[in-house]
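Colleague: Here is the input, now give the coordinates:
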Amino acid sequence: MRLRPARPGDWPGLWEILGPVFRAGDTYMVSPDISEAEARHYWTEAPRDCWVAEDEGKLLGTYYLRTNQPGPGDHVCNCGYVTAAEARGRGFARAMCLHSQERARELGYSAMQFNAVVSSNLAAVHLWEDLGFERVGTVPGAFRHPHHGKIDTFVLFKDLTGDR
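Modeller: From the prediction side, this is the model:
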């Protein structure tokens, strides 16, 4: 696996990964009806950084990194990660999360926060906590899951400086 910055020509492969995840509507605070153009802006243009994970030339994962809040909160970043269905369970999400933490430090961030980890996304919750993220809050019923109805989201946080 190789991680590299996303390039404009990567979009068709990224959409193949992101489209099904967004359409499923069970893990991201993104409308399942998001247009491809809106998704491209959300994932690759609005963030500060966008990376891809590839294996043998095939895109199998991606993450974005953005400032979580402006002004006095701009030292905390936020990331989103998606792994292609055929690559799940092969360590792509772990590698991308570890890489994003290093990248965040390089960009001057001192912490990372995940604002809305869907409680039913057990694999993600387990992975993020295994990588040292603390569950600092629960937002009751904040996510309308297509099968489970209203379920909780978690706020996860990690200090990137070692000071905490």
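Colleague: drop to CA atoms for contacts and neighbour counts, all remaining ones
Modeller: Noted.
Colleague: mind checking the end-to-end distance for stretch 110-124?
Modeller: 22 Å (CA to CA, to the nearest Å).
Colleague: for that stretch, which positions count as buried?
Modeller: 110-119, 124 (16 or more other CA atoms under 10 Å).
Colleague: One more: stretch 28-38?
Modeller: Those would be residue 28, for stretch 28-38 by 16+ other CA under 10 Å.
Colleague: What is the end-to-end distance of stretch 97-115?
Modeller: Stretch 97-115: ends 15 Å apart by CA to CA.
Colleague: List the contacts of residue 27.
Modeller: Each residue near residue 27 by CA atoms under 8 Å, 6 or more residues apart in numbering is listed here: 21, 117-118, 121.
Colleague: ok so, going back, export the buried residues of stretch 110-124 as a markdown table, with columns for distance to residue 8.
Modeller: Converted to a markdown table, those look like this (distance: CA to CA, whole Å):
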| residue | distance to residue 8 |
| --- | --- |
| 110 | 29 |
| 111 | 28 |
| 112 | 26 |
| 113 | 27 |
| 114 | 26 |
| 115 | 27 |
| 116 | 28 |
| 117 | 28 |
| 118 | 29 |
| 119 | 33 |
| 124 | 28 |
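Colleague: Proceed likewise with the subsequent sequence, for comparison:
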Amino acid sequence: MLIREANTADWPAIWPFFHRIVAAGETFTYPVDLGKEEARGWWMLPEPARTVVAVDQAGTVLGTAKMNRNHLGNAAHIASASFMVDSAHEGRGVGRALCRHAVEWARAAGFRGMQFNAVVETNTRAVGLYRSLGFEVLGTLPEGFRHPGHGYVGLHIMYRAL
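Modeller: Just a heads-up that it's a prediction; the model follows:
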């Protein structure tokens, strides 16, 4: 697996799984009816932020991540990131590799910490992955997310120092 900078030619490969994940309404706080062009603007971030793709040897996009500063001004030293893995490639370490990449990017860019603002508590695979990579739950917003199957569930704020 190779993780590389995403480019505009990658968007057609990202969009189908991005759309499925967002439309399912189970893990992201994005509108479930988010359109393709608006979604591209939200995901394909310009510098100094970064968007990457994980690809296999054939060049197939397996997953993607976006990395950015979480805050502005005197809190601009805290990074954030978001991750999506195509369900056809789940369980192969793609998410772990993308998260490790994001942490290393943030560290190399001089950020002092990384914060995930809204990790849905029922997304146990993501919560477990982030914990295994040194993130901790700082707090949970009770009933902060309306899950289509579980009703109102909490949103974790997760953090790790860099």
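Colleague: circling back: which one of the contacts of residue 27 of structure 1 sits closest to residue 15 of structure 1?
Modeller: Sorting these by how near they are to residue 15 of structure 1, with CA to CA, puts residue 21 at the top with 9.7 Å.
Colleague: ranges for the strands of structure 1?
Modeller: 2-5, 49-55, 58-67, 76-83, 111-118, 134-145, 149-159 (DSSP state E).
Colleague: closest one to residue 14 of structure 1 among those strands?
Modeller: strand 58-67 (7.1 Å).
Colleague: What range does the closest one cover in structure 2?
Modeller: Strand 58-67 of structure 1 corresponds to residues 60-69 of structure 2 when matched by TM-score structural alignment.
Colleague: how much space is there between residue 106 of structure 1 and residue 120 of structure 1?
Modeller: 32 Å.
Colleague: what range in structure 1 does stretch 93-104 of structure 2 sit on?
Modeller: Going by TM-score structural alignment: stretch 93-104 of structure 2 matches residues 91-102.
Colleague: what residue of structure 1 matches up with residue 149 of structure 2?
Modeller: Match for residue 149 of structure 2 (TM-score structural alignment): residue 147.
Colleague: I meant to write residue 120 of structure 2 there.
Modeller: Residue 120 of structure 2 maps onto residue 118 in structure 1, by TM-score structural alignment.
Colleague: In contact with its match, which residues?
Modeller: 26-28, 143, 151-154.
Colleague: measure the residue nearest the centre of structure 1 to residue 149 of structure 1 for me?
Modeller: In structure 1, the residue lying closest to the centroid (CA atoms, centre = their mean) is residue 80, at 1.3 Å. Look at residue 80 of structure 1 and residue 149 of structure 1: by CA to CA, they are 23 Å apart.
Colleague: Which pair in the buried residues of stretch 110-124 of structure 1 has the greatest spatial separation?
Modeller: It's 110 and 119 that sit farthest apart of the buried residues of stretch 110-124 of structure 1, by CA to CA, at 25.5 Å.
Colleague: The residue nearest to residue 65 of structure 1 when sequence neighbours are not counted - how many residues pack around it?
Modeller: Leaving aside its sequence neighbours, residue 65 of structure 1 sits nearest to residue 79 (CA to CA, 6 or more residues apart in numbering; 4.5 Å). Per other CA atoms under 10 Å, the neighbour tally for residue 79 of structure 1 reads 22.
Colleague: Now do the same for residue 79 of structure 1: its match in structure 2.
Modeller: Using TM-score structural alignment, residue 79 of structure 1 pairs with residue 81 in structure 2.
Colleague: Could you tell me which residues make contact with that match?
Modeller: 65-68, 102, 114-116 are the contacts of residue 81 of structure 2 under CA under 8 Å, 6+ apart.
Colleague: Equivalent analysis for residue 80 of structure 2, please.
Modeller: 67-70, 114-117 are the contacts of residue 80 of structure 2 under CA under 8 Å, 6+ apart.
Colleague: rewinding a little: give me the ChimeraX select line for the contacts of residue 118 of structure 1, limited to the buried ones.
Modeller: Selection of buried members from the contacts of residue 118 of structure 1 for ChimeraX, criterion 16+ other CA under 10 Å:
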select :26,27,28,143,152,153,154
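Colleague: quick check, nearest of the contacts of residue 118 of structure 1 to residue 52 of structure 1?
Modeller: residue 28 (18.2 Å).
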